[in-house]
Structures are given as C-alpha cells and as structure tokens.
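S.K.: have a look; sequence and predicted model below, questions after that.
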Amino acid sequence: MVFDAYWWDSGPPSLRHVLREIILAWREEFPHDDLTLVMRTKAARPERDLLPGPVRVARTALWPQAFAATWAVRRVARRAGADLVLTHNFAARAPGAVSAVYLHDVLFRTNPEWFTLTERAYFSLMTRWVSRADVVFTSSRSEAARITKFSRARRVCPVGLGLSTELVARNMLEDADPRLQGSRYFLTVGRLNVRKNLQHTVLAALQSGELSPQTPLVIVGEADGKLGLVDRQCRDAVTSGAVIFTGFVSEARLRWLYRNASLFLFLSLGEGFGMPPLEAAYFGAPLLVSDLPVFRETLGTRARYVDPTHITTIARAIAASTVPRQRGDAFDPGELAQEHNWQTIVRAMRTIASESRTSPTKRRKSTS
C-alpha cells in the first residue's frame, strides 16, 4: 500500500487531519499491510510509537502537493509493486495497482466566486485528473453527487469523515480561555474565507441584540483565501471586543470552547462535509447552521437550520436559540462518535478498493 502523506506534519489543518487519521486507523485495523508513505523531503518521520509495524518512508522534493501526489506516488508504487495507492484530491495513475483518491470537494466548480484565480487554476487539476482513479472516496452523499456531476470520475463512494481522535479522546485535559471563563459567548470554527460567510454571521449576531463585549462571538481559525469581512460594523465589533479572533488554538482549548459555548454558529455558504458542527455537537453545544443538504445529511435533528444569506432570519434564529437549556440533552455523544468512526471508514475503503481490483470499474452515479 502506497499512501500520499504529503501533509503528514504540516499544511492545511483539515487535509492534514484527514490524511493522518486515515493512515493511523489503517495501521490499527490492518497491522499486516505493508505501508509506504510518500512524504516531503524535510518532513519528520512518523514516530514509532504512533505508527508501529512495517512502515516505509519514501521522500519527494516535488511541489506542490498535486505533483507529489501524482508523479512521486506513481513512481514509488511502481517500484514497490503496490496493490493500492491512495492520494488526496489529485489522482495518480498506478499501473498494476488500484488507484484511489480521497477528493474532499469540488466546490470551485459550482461556486468559482469563492476562490481566487490561482486557487481555481490549481484545483482544476482535481477534476481533470480524477479519471485516473479506479475509485474516488469522499465525505458525504451530497459531495459524491457533485463530484459525479462535474467530473469524469469512474466510481464515487461517500465513506464519511471521523471525529478527531485526539479531540474526543477520553480523559483529555481542557484549557480554559481566561477571557471567557464565567461568560456567555457564541462560537464559530473553521478556515477563514469568504465561503464561511463571516460577515453575515457577525452582522446577524449584532442585529439579534445578543452580541456585546460581555457576550462576544469567538471566531476560531486561520485566514485561508478570500476572507470577505469588510463591513464597517464588523470592524467596529472587532475593535470593541464583541468579536474575538483567536487564530489557531490547541485541541485542549478547542475542547473547552466547544463545551462551554452558549451557541455554535456555522453559517457557511457551501461545504463538502463541514466537521466543526459535528465536533460542537459532540461536546453538547446548541447548533445553528446553514440549511444545506450536506448538513441535513450529517446533522439531522441535532441542529436548527437557517438561510445563510438572510441576515434578519439569522438574527431572529440567534435570539431564539439563546433560551437556556440543559446542555447535552439532545443526544448521546457516544452515538455520534460511533457514526463518525475512522476505523469503520478505513474498513469500508479497503473493501471498496478490493472490489475495484477484482472487477472493472465503470463511470456511474455515486453510491452510498
């Protein structure tokens, strides 16, 4: 098995998270599989206690990840006589092996206005090269349908995403934010770009009458692409302390923020999956999210839904959602963790890859 591990120790947090979780769960579930990880030249070798067993590391200086995932992985797979190659976002040709790619989303095809020209040019390689793969894995049925519609993928299989193993581990410490202890606050988490709809989120929170320096909106994440927070009211809210940007936070701090939030807001304009609402739900936070098909699919009755483009509607929903309730009374977090489990996901991936090896693949609609 040859795995694309380009983002093993650094890079976009969501990509790094998925890549590591798949590799670690694969090693746990299939300890006898011979794994080769294709990593960047300067990347640290995986710790032996973290990834025990027979693991080889092949290095590549190719940049960016699209070329490492395709050319370097193919070369290593040929030399190793691999049965399976797994890359992320960019599919590799792998003669003699099953070629699989985990494609996170193709939102740039449906909503190019959310991305820079450079991003669109780079991401276009995802759909141009996807026909190289025997099977395309993705996170949701909604995204599988989009990939099928906007690419020549042969087979698209939604296998889901698991909750962060580190985040939901039992007996893990929590790191309280001293600015927020004893206070009510709203929370949103994610990469900060125009798609996350932060300007409407802030304006709606202000219009609700619930936002103030004493009850702030806490925004966790790092800037990524177009941001779009340009309204003067938004800038004034940041200056006054009614809006707090934390940047990156540790898992211990994030755990505390989720557990103590009065309301978790996720008013994104579009998602392939959207993990933060599930994480917030696990820790018992009340949820107000965009009314998107993918959230109806992943969250069901665990959230309240709202049109993310209508500020007044969002403001009313925020005001209505601040009625006190007993936290964590909606469902069992253990049930959520069972639904979004990395071991289950890699077992499904391995089964599907084995089927692809024994039967020719045809282009077809997404499967569940």
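M.R.: Arrived safely.

S.K.: going by C-alpha atoms from here, please, whenever you check contacts or count neighbours.
M.R.: Will do.

S.K.: ok, residues contacting stretch 96-112?
M.R.: With C-alpha atoms under 8 Å, 6 or more residues apart in numbering as the test, stretch 96-112 has contacts from 77-78, 81-93, 114-115, 120, 123, 126-127, 130, 132-139, 143, 146-147, 150, 270-272, 353, 356-357.

S.K.: mind running it again at 6 Å?
M.R.: The contact list for stretch 96-112, computed with C-alpha atoms under 6 Å, 6 or more residues apart in numbering, reads 82-89, 91, 133-138, 272, 357.

S.K.: over to stretch 6-20?
M.R.: For stretch 6-20, contacts defined as C-alpha under 6 Å, 6+ apart pick out M39, R40.

S.K.: next, the buried residues of that stretch.
M.R.: The neighbour-count check on stretch 6-20 (16 or more other C-alpha atoms under 10 Å) flags Y6, W7, W8, D9, P13, L15, R16, H17, V18, L19 as buried.

S.K.: mind telling me what element the residue nearest to the spatial centre of the chain is part of?
M.R.: Nearest residue to the geometric centre of the chain (C-alpha atoms, centre = their mean): S14, 4.7 Å. Assigned by DSSP states H and E, S14 falls within helix 13-29.

S.K.: what's the following helix or strand after that helix?
M.R.: Counting by DSSP H and E, the element after helix 13-29 in chain order, helix or strand, is strand 35-40.

S.K.: what's the spacing between that following strand and its chain's center?
M.R.: In this view, strand 35-40 has its centroid 22 Å away from the chain centroid, taken as C-alpha atoms, centre = their mean, to the nearest Å.

S.K.: neighbouring contacts of that strand?
M.R.: With C-alpha under 6 Å, 6+ apart as the test, strand 35-40 has contacts from 1-6, 55-61.

S.K.: please apply the same query to stretch 135-147.
M.R.: The contact list for stretch 135-147 (C-alpha under 6 Å, 6+ apart) reads 100-104, 155-161, 272, 294, 366.

S.K.: now do the strands in this protein.
M.R.: Using DSSP state E, the strands of the chain run over 2-4, 35-40, 55-60, 84-88, 98-102, 135-138, 156-158, 186-189, 217-220, 243-247, 263-266, 287-290, 304-306.

S.K.: would you turn those strands into CSV with mean neighbour count?
M.R.: As requested, these are exported to CSV (neighbours: other C-alpha atoms under 10 Å):
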stretch, mean neighbour count
strand 2-4, 27
strand 35-40, 24
strand 55-60, 16
strand 84-88, 26
strand 98-102, 26
strand 135-138, 28
strand 156-158, 25
strand 186-189, 24
strand 217-220, 24
strand 243-247, 17
strand 263-266, 26
strand 287-290, 22
strand 304-306, 20
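
S.K.: try it against this one:
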Amino acid sequence: MRVGLNATCLNDRPSGAKQRFIGIYGAFFEQLPEVQFVIYEPRDCSVHRWFDALPNLAHKETPIPSEGRFGKYASGKNYWPRAFRKDAFDIFEGFHIPLVRSPSGKTIMTIHDVRGLRDDVGMLSRAAFKAVLRKSLQNADHVVTVSDAMKQEILDFYPGADISVIYNGLDAGDFSRINEQQLTEFKNNNALPDSFALAVGHFEPRKNYLHLIDAIALLKQRGFDVPLLIIGNNSGERERVETRIEKAGLSSQVTIMSGLSDEEVRCAYQLCSLFICPSSYEGFGIPMLEAMAAQRPMVLSDLPVFREITEDQSVYFDANNVEAMANAIEVALTDTLQRTKMIEYGNERIRDFSFDKLAGQLADTYKALLYG
C-alpha cells in the first residue's frame, strides 16, 4: 500500500494540527512498516525531520508555502497535476481546505474545525468558506475529524459526509518526566506565585481572553485575588488583552508569556493551581488533555466538545457570562472535594488519548476505506 500525505499546511509554528500529525502519524508510520508513506512538504518547513528515519517513510519538497491562500492555490495548481503523474497512491490524505484530490485511489480529508461557518465571521468570508468547504467535502471519499461535536457540525452543513472521529492525543509521559529542579527554575526565573491559574492558547478572539480578564477583575472586586498566567503566541489579539489588563488594574496580577518551549509549558501546568479554558469555539481542545496529564483541575466554557472530552466531569460556565466564569473559578479553587474528583477523573481519562491507540484507530479507518 502507498499513502500520500499532503502536509503542505504544516510548519514549525506550534499548533494542534502539528501536534496531532507528529503524535498520531509518528506512531502510525511505525505500526504499519509494510506501508510506504510519502510526505509532501511545504517549501518553508522540513516536516520529515519531525520523525525518526524509517525505511517506509519518504518525503518530497514542494514549491507550496505553508501559509497564504493565494500563494498556496497558485503554486499548488501547477504542482499537483505534475506530482500525480509521477506518483499513484492507494490513499491520499489532506489536512486543509481546499482539498487536493488524488486521481488514483481514495482521498481522505482531516478537518480540525469549521470556524469559518460561524456567524461572527464576515459575510463574504463565510460565503467563500462555505463554497470551498462544500467542494472539498464533495471531493473527499472519507472525512476524519477530531470529535463527535465536530462531526455533528460538519453533518449539519453537509449531511451526506462519510465521517470517522479520531481524537487528538497526548504523550502523558512527557509530564511525568518533568523534575523538581525544572519546576523550581521555571518558577523562580519567571517570579511566579505559589498559587496561580493558567490559560493556554494563541491570542485570538475565539480564545475569549477578554472575558477571562473581566472575570479575574470581578473576583478581585469580591476580595478573591487570583493570579493568572496566560501562555500563547500572538494571533492578533494580544494588544487588546494587554489593554484590558491595564484598564482593569491587573498588571501586577496577570502575566503573559510567549515563545515558551514545550518543557516550559509543561512546567507551567505542573505548577498551576487551576487550568481555565474560556474559549467561545473549539474543534477539540488539546490543553484539556495537558491539564489532565499534569493532574490539575480545570474549569471550561460550556461547549459541547468540552463536555464530550471531559464526559461532564468538569466545572463549566457560559463563555459569554463573566459572572458565571468568575463563580466557576472560585468554586474550583475552594472546593477541595470537587478538585480531587476532577484530578482523579483526569488520571483515568487521559489513557483514552494515547498516540498508539489513536494510530490504531486511524489504521482501522484506512483499512475499512480500502477493503470495506
């Protein structure tokens, strides 16, 4: 069997898509040594270097940039017809839209989210996204997505789609390998308090950090000070968040960090007293898995996907209700029984997200598509 993987949307920037590709497909390559995999790389990232050298893994550099819609379309339009004349595949999988369909074999599309369908997206952008998504779904023989909630969103838009759900994953062992010296150095180097809440995610509107800052300010008005650490790279929203922090008088209470290593982020999880995810929209939510692996309680916005991943075992709040968010944070920091319950649940639940287990599910999906 020959499998082509269109990884031209990936680059070295931290993302859930990158973490999923490295974790699940790294295990996938090793589980199926009889399958020949070919990774098509963007011109600005050597994706194959994320993996160990394997005899069944090859790569091809393309002229396609990892970012920029027009550049990707223009370079891909010329590149893919030539590439497919040279290479035929039993399965060709793409990880972004518009989907590139192979003229041979079956074509799979992985979808992480469909945020372009949301009402808060501009009318023209939403119309364009709908057209491209519909065409991509028509061209796909099968769709893989990251949650049942995401599957339902896709089916609401395109009822005939053939969809499998394979969760994102995590190597929980990465957290257990953090030692006391690393924790002490990270805490001291960044002057972190003994107790603080943590939020993780790039600075963009859907992460809902403005409401989180308002919730922290409300708690302060109640006499309940909650130091907050936000870790994330800027995707256009950081300046607004910093302005909100300053206006709320929280400059000494809220810390922002960007550009951290994976090890440093794990230290932050291990040191925090509470993980908070206030997002207004997500297709999955890898930080929830990271909080489970770090054995930390969490409070989450009341999204269907968050309830799915945590099986209704967390504390939830309306993402648009600052008071509800503040109440949830206070409960999770003061209710010892609830905190213990969440930690114990997370210790068990995280086992469902091992990369080996998820790679096995992906292998089953491939086999079912080829052999019925």
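M.R.: Happy to help now that I have it. Everything numeric here is computed off the predicted structure, so don't read it as measured data.

S.K.: TM-score for these two?
M.R.: TM-score of the superposed chains, computed with TM-score structural alignment, normalised by the length of the first structure, equals 0.84; 357 aligned residues with a C-alpha RMSD of 3.3 Å.

S.K.: can you put the strands of the first structure in TSV and add distance to E339 of the first structure?
M.R.: Shown next, in TSV, are the strands of the first structure (distance: least, C-alpha to C-alpha, whole Å):
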stretch	distance to E339 of the first structure
strand 2-4	25
strand 35-40	27
strand 55-60	29
strand 84-88	23
strand 98-102	19
strand 135-138	16
strand 156-158	14
strand 186-189	21
strand 217-220	25
strand 243-247	29
strand 263-266	21
strand 287-290	18
strand 304-306	20
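
S.K.: among the buried residues of stretch 6-20 of the first structure, which one sits closest to Q199 of the first structure?
M.R.: Of all the buried residues of stretch 6-20 of the first structure, the one with the least separation from Q199 of the first structure (C-alpha to C-alpha) is P13, at 22.6 Å.

S.K.: that closest one -> the second structure?
M.R.: Correspondence of P13 of the first structure to the second structure, assessed by TM-score structural alignment: S15.

S.K.: ok, now L336 of the first structure?
M.R.: Match for L336 of the first structure (TM-score structural alignment): R349.

S.K.: how close does that match get to I309 of the second structure?
M.R.: Distance of R349 of the second structure to I309 of the second structure, computed by C-alpha to C-alpha, to the nearest Å: 9 Å.

S.K.: ok, these two, which is more surrounded?
M.R.: Comparing R349 of the second structure with I309 by other C-alpha atoms under 10 Å, the one with more neighbours is I309, at 23 against 16.

S.K.: need the counterpart of that one in the first structure.
M.R.: So, by TM-score structural alignment, I309 of the second structure is matched to T298.

S.K.: do the same with R240 of the second structure
M.R.: Counting by TM-score structural alignment, the partner of R240 of the second structure is L229.

S.K.: quick one: neighbours of that match, just the number.
M.R.: Residues within reach of L229 of the first structure, counting by other C-alpha under 10 Å, total 17.

S.K.: surely it is in contact with Q199?
M.R.: Yes. Counting by C-alpha atoms under 6 Å, L229 of the first structure does reach Q199; the two are 5.2 Å apart.

S.K.: alignment lookup: H96 of the second structure to the first structure.
M.R.: So H96 of the second structure corresponds to N89, using TM-score structural alignment.

S.K.: residue contacts, its match?
M.R.: N89 of the first structure is in contact with Y102, L103, M126, counting by C-alpha under 6 Å, 6+ apart.

S.K.: the last one pairs with which position in the second structure?
M.R.: When the second structure is aligned by TM-score structural alignment, the residue opposite M126 of the first structure is L133.

S.K.: then the second one?
M.R.: When the two structures are superposed using TM-score structural alignment, L103 of the first structure falls opposite I111 in the second structure.

S.K.: give me the number of residues near that match?
M.R.: 22.

S.K.: and G122 of the second structure, by the same measure?
M.R.: G122 of the second structure: 12 neighbours (other C-alpha under 10 Å).

S.K.: how about the one 4 residues further on?
M.R.: Other residues within reach of R126 of the second structure by the criterion other C-alpha under 10 Å amount to 17.

S.K.: try D329 of the first structure
M.R.: 11.

S.K.: now it. Nearest residue, chain neighbours left out?
M.R.: Distances taken as C-alpha to C-alpha, 6 or more residues apart in numbering put G284 closest to D329 of the first structure, at 7.6 Å, once the chain neighbours are dropped.

S.K.: check the gap between the corresponding residue of the second structure for that neighbour and E34 of the second structure for me.
M.R.: When the second structure is aligned by TM-score structural alignment, G284 of the first structure is paired with Q295. For Q295 of the second structure, the distance to E34 of the second structure (C-alpha to C-alpha) stands at 38 Å.

S.K.: can you check E185 of the second structure too?
M.R.: Relative to E34 of the second structure, E185 of the second structure is positioned 45 Å away (C-alpha to C-alpha).

S.K.: how about the helices in the stretch 251-372 of the second structure?
M.R.: Ranges of helices in the stretch 251-372 of the second structure, per DSSP state H, counting those that start in this stretch, are 262-271, 286-293, 304-310, 322-334, 336-349, 355-371.

S.K.: please identify the deepest-packed of the ones you listed.
M.R.: helix 286-293 (a mean of 24; mean count of other C-alpha atoms under 10 Å).

S.K.: mean shift between it and the first structure?
M.R.: By mean C-alpha distance after the TM-score superposition for the first structure, the fitted helix 286-293 of the second structure averages 1.6 Å away from its aligned residues in the first structure.

S.K.: centre of the chain versus that helix, how much separation?
M.R.: Here helix 286-293 of the second structure is found 11 Å from its chain centre; the criterion is C-alpha atoms, centre = their mean.

S.K.: what's it in contact with?
M.R.: A172, G346.

S.K.: quick one: the residue lying closest to G232 of the second structure once chain neighbours are set aside and A359 of the second structure, what's the gap?
M.R.: Distances taken as C-alpha to C-alpha, 6+ apart place H202 nearest to G232 of the second structure, at 4.3 Å, with adjacent residues excluded. To A359 of the second structure, H202 of the second structure is 27 Å away according to C-alpha to C-alpha.

S.K.: state the distance from I216 of the second structure to V3 of the second structure.
M.R.: To V3 of the second structure, I216 of the second structure is 49 Å away according to C-alpha to C-alpha.

S.K.: what residue in the second structure is paired with R27 of the first structure?
M.R.: Alignment note (TM-score structural alignment): R27 of the first structure maps to F29 of the second structure.
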